[in-house]
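Chemist: Turn this into a structure:
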Amino acid sequence: MHQHNHTFVTEFFLLGFQNLHIFKIPFFILLLKTYIMTICANVLIVLAVSASLSLHTPMYFFLCHLSFCDVLLTTNIVPNMLHVILEEGSTITLFGCLAQFQMFGWCCITECYILTVMSYDRYLAICNPLHYPSIMGFHLCLGLVLLCWMLGFMFALISTVLTGRLQFCKDNTIDHFFCDFLPILELSCSDTSLVEMEEFLAAPFVLLFPFVFIIFSYVYIVFTILGISSTSGRQKTFSTCSTHLAVVCVFYGTLISIYLSPSRGYSLNINKFTSLSYTMVTPLFNPIIYTLRNQGIRNVIDKFIFLVEK
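Modeler: Reported below is the predicted structural model:
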């Protein structure tokens, strides 16, 4: 009988970043510029890889999907976040919150798997170059990418469905700038043990196993590179995978620091700014570092920009 006295929540209020005061507009402009740069840079990567036959290789095929994933990730989070900052808080329906949570989880998990597939591609190219063309064919590349998107969607959907079955009857204020897992869970007035168990069981398949696979891949890559006799050969070979390794360190580092250390408190401002690193900084970092370190992409983008200006 007591449960019937609850008023169940149908919408949430996102607090965003509090106490910005005079820094609200400069912060808003900074994030808006970053978002525009992120979208332009990643779309440019997709167009460059799609339009140039010289970039129709497995590495650039995976990079193209990584950029597309970053576009979806930032577009799912940033526009609403900018509205939250400008209005110093904003409401979002329960359905909208779950939809944002689903898309966020899908993109993050898919990016984890794509980065893992890219490390496997680099491993084959460097450690087994003679068999690389026959192994990493178009059908395998397409199958791996589809598997990444399907697994990402499946794991995210399971978490979203279980979260959607929860009842919310406490304070409807989310101390974050988007609908993340821990803030949503904190507001539930029903038993969350099943959702927490699902997250605990899924974490190794989403974060731990892919990360360990990447580490082992690069251990083999490093030993192979050290076995190259010429210094120039070692430098050239390492340059082909150093950019991917840098992206992996930033992306996995921020995710692991947040989701494997929940006791630190998700509502702290430091965690909000950490969340910004993989929702905004990493998606911008990916195309920048790949274009700066990759002569092939730079040449295609230079030609593309020249044609547009002409």
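Chemist: C-alpha only now, for contacts and for neighbours.
Modeler: Will do.
Chemist: tally of neighbours for Glu199?
Modeler: Per other CA atoms under 10 Å, the neighbour tally for Glu199 reads 18.
Chemist: correction: Tyr113
Modeler: When counting by other CA under 10 Å, one arrives at 25 neighbours for Tyr113.
Chemist: ditto for the one 10 residues further on
Modeler: As a burial measure, Tyr123 scores 23 neighbours (other CA under 10 Å).
Chemist: Would you mind measuring from it to Tyr60?
Modeler: Separation of Tyr123 from Tyr60 (CA to CA, to the nearest Å): 15 Å.
Chemist: now Thr116
Modeler: Separation of Thr116 from Tyr60 (CA to CA) stands at 14 Å.
Chemist: how about the helices in the chain?
Modeler: For the chain, the helices defined by DSSP state H cover 24-51, 58-87, 94-127, 132-135, 138-164, 181-186, 193-203, 209-226, 231-259, 269-276, 282-293, 295-309.
Chemist: what angle separates the fifth one from helix 58-87?
Modeler: Same thing as helix 138-164. Here helix 138-164 points in a direction 30 degrees away from that of helix 58-87 (axes from the mean of the first three to the mean of the last three CA atoms, to 10 degrees).
Chemist: can you give me the angle helix 138-164 makes with helix 94-127?
Modeler: 150 degrees.
Chemist: tell me the angle of helix 138-164 relative to helix 193-203?
Modeler: Using the same axes, to 10 degrees: helix 138-164 against helix 193-203 is 160 degrees.
Chemist: any idea how far stretch 82-92 is from the chain center?
Modeler: 23 Å (CA atoms, centre = their mean, to the nearest Å).
Chemist: whoops, I mixed them up, stretch 290-297
Modeler: Put simply, stretch 290-297 sits 21 Å off its chain's centre (CA atoms, centre = their mean).
Chemist: Spatially nearest residue to Ile85 (excluding sequence neighbours)?
Modeler: Excluding the flanking residues, the one nearest Ile85 by CA to CA, 6 or more residues apart in numbering is Gly16, at 6.2 Å.
Chemist: and this one, so I can compare the two:
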Amino acid sequence: MGGVNHTTVTEFFLLGLSAHAEQEVVLCGLFLGLYLVTLSGNLLIILAISCDPRLHTPMYFFLANLSSVDVCFSSVTVPKMLVNHVVGSKSISYTQCMTQIYFLITFGNMDGFLLSVMAYDRYVAICQPLHYTMIMRPKLCVLLVAVSWVITNLHALLHTLLMVRLNFCFTNTVNHFFCDPYPVLKLSCSDTFINDLMVFTVGGLVFLTPFTCIVVSYVCIFSKVLKFPSAQGIRKALSTCGSHLTVVSLFYGAILGVYMHPSSSYSVQDTVASVIFTVVTPLVNPFIYSLRNRDMKAALRKLLLRS
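Modeler: Prediction:
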């Protein structure tokens, strides 16, 4: 390199999910079906919440935002993989790769922040029911979402700029179906100490902040619920949290399986966890919330009958 700080790699090659052409065809067909279901399910939830005045509440406002983020999150990775399969290419340009990393970090973290905001909403509804409308005002709901967007975009910008400063000299084959930050980082011939440091400090802080809010919210919720005099009251309170807890468990379980270890130990198992994180989680979110929610099912039924 002669000490010159520039990037010689202009594109990366994504190995995909399988080295066998037959398996690749089946997997791409499967991913196309999952992607279409993800788009349909989440867009239906957004439309149902928008069209039904009964769902114009803080909880459904946050759910509509979560569905919007899930649509964007799945659209970051799957369409590029499908396009590459159709045109018979595995390449992605350097600019597209860095852009994919930026939006992957943004929407991935935004999911976590929205889940923490929804946990706070459930805390207020159960622990402060008489003051709920006064606390969860529309201005506060919009502010919580706006602040989350600012934090996640700044966080993504930090990691993307740190990635851009690295040199990629010769190896440009990414052992994945999208530009995951860890596999791409392993390809650099520069010193990645600062990148690793920011991942485990700033990245850890951005990860732990919403996770801690969720844990604290549910500790307070369960403490309050256990004091209810009747079993029916306990079941009613917990039923409002069941869907959210399911989504939280799936989301953070996948994150822990992929990113909570050094980048040098990336393996096939991590690819499976990445598929769950980037494809399965946005897919199941609308089903979890709609199938367990009477108001949501009624709104979806009304929307489908009207159309």
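Chemist: returning to what we had before: out of the helices of the first structure, the one nearest Glu11 of the first structure is which?
Modeler: helix 94-127 (4.8 Å; CA to CA).
Chemist: Buried residues, the closest one. List them.
Modeler: Across helix 94-127 of the first structure, burial judged by 16 or more other CA atoms under 10 Å covers 94, 97-127.
Chemist: One more: stretch 236-243 of the first structure?
Modeler: The neighbour-count check on stretch 236-243 of the first structure (16+ other CA under 10 Å) flags 237-238, 240-241, 243 as buried.
Chemist: From the centroid of the second structure, which residue is nearest?
Modeler: Gly108 (3.4 Å; CA atoms, centre = their mean).
Chemist: Quick one: residues contacting that residue.
Modeler: Counting by CA atoms under 8 Å, 6 or more residues apart in numbering, Gly108 of the second structure makes contact with Phe73.
Chemist: Mind telling me what it corresponds to in the first structure?
Modeler: Aligned by TM-score structural alignment, Gly108 of the second structure pairs with Cys108 of the first structure.
Chemist: how much space between that match and Asp175 of the first structure?
Modeler: Distance from Cys108 of the first structure to Asp175 of the first structure, by CA to CA: 21 Å.
Chemist: just Leu255 of the first structure next, same as before
Modeler: Leu255 of the first structure sits 18 Å away from Asp175 of the first structure, going by CA to CA.
Chemist: Tell me which of the two has more neighbours.
Modeler: Comparing Leu255 of the first structure with Asp175 by other CA under 10 Å, the one with more neighbours is Asp175, at 22 against 18.
Chemist: measure that one to Ser90 of the first structure for me?
Modeler: Applying CA to CA, the value for Asp175 of the first structure to Ser90 of the first structure is 11 Å.
Chemist: Residues in contact with both of those two, list them for me.
Modeler: 14-15.
Chemist: surely Ile109 of the first structure meets Met150?
Modeler: No: between Ile109 of the first structure and Met150 there is no contact under CA atoms under 8 Å: 10.0 Å.
Chemist: now the residue nearest to Val206 of the first structure when sequence neighbours are not counted: how far from Asn172 of the first structure?
Modeler: Computed as CA to CA, 6+ apart, the closest residue to Val206 of the first structure that is not its neighbour in sequence is Ile109, at 6.2 Å. With the distance defined as CA to CA, Ile109 of the first structure ends up 27 Å from Asn172 of the first structure.
Chemist: same check, this time on Arg298 of the first structure
Modeler: Distance from Arg298 of the first structure to Asn172 of the first structure, counting by CA to CA: 48 Å.
Chemist: ok, these two, which is more surrounded?
Modeler: A side-by-side neighbour count of Arg298 of the first structure and Asn172, using other CA under 10 Å, places Asn172 first with 19 against 16.
Chemist: which residues does that one contact?
Modeler: Asn172 of the first structure makes contact with 9, 11-13, 187, according to CA under 8 Å, 6+ apart.
Chemist: What remains of these once you look at the second structure?
Modeler: By both residues aligned by TM-score structural alignment, their matches' CA atoms under 8 Å, the contacts of Asn172 of the first structure still in contact after alignment to the second structure are 9, 11-13, 187.
Chemist: With neighbour count added, can I get those in CSV?
Modeler: Shown next, in CSV, are these (neighbours: other CA atoms under 10 Å):
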residue, neighbour count
Val9, 16
Glu11, 16
Phe12, 21
Phe13, 20
Leu187, 19
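Chemist: In strands, which of those residues fall?
Modeler: The members of those that map onto strands under DSSP state E are 11-13.
Chemist: Rebuild those residues as a markdown table, extending it with distance to Ile289 of the first structure.
Modeler: As requested, those are exported to a markdown table (distance: CA to CA, whole Å):
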| residue | distance to Ile289 of the first structure |
| --- | --- |
| Glu11 | 39 |
| Phe12 | 37 |
| Phe13 | 36 |
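Chemist: re earlier: now render the helices of the first structure as TSV, adding distance to Gln3 of the first structure.
Modeler: Formatted as TSV, the helices of the first structure follow (distance: least, CA to CA, whole Å):
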stretch	distance to Gln3 of the first structure
helix 24-51	41
helix 58-87	32
helix 94-127	20
helix 132-135	59
helix 138-164	18
helix 181-186	18
helix 193-203	19
helix 209-226	41
helix 231-259	32
helix 269-276	33
helix 282-293	44
helix 295-309	60
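Chemist: out of the buried residues of stretch 236-243 of the first structure, who's nearest Thr38 of the first structure?
Modeler: Closest approach between those and Thr38 of the first structure, by CA to CA: Thr243, at 17.3 Å.
Chemist: The closest one corresponds to which position in the second structure?
Modeler: Match for Thr243 of the first structure (TM-score structural alignment): Ser243.
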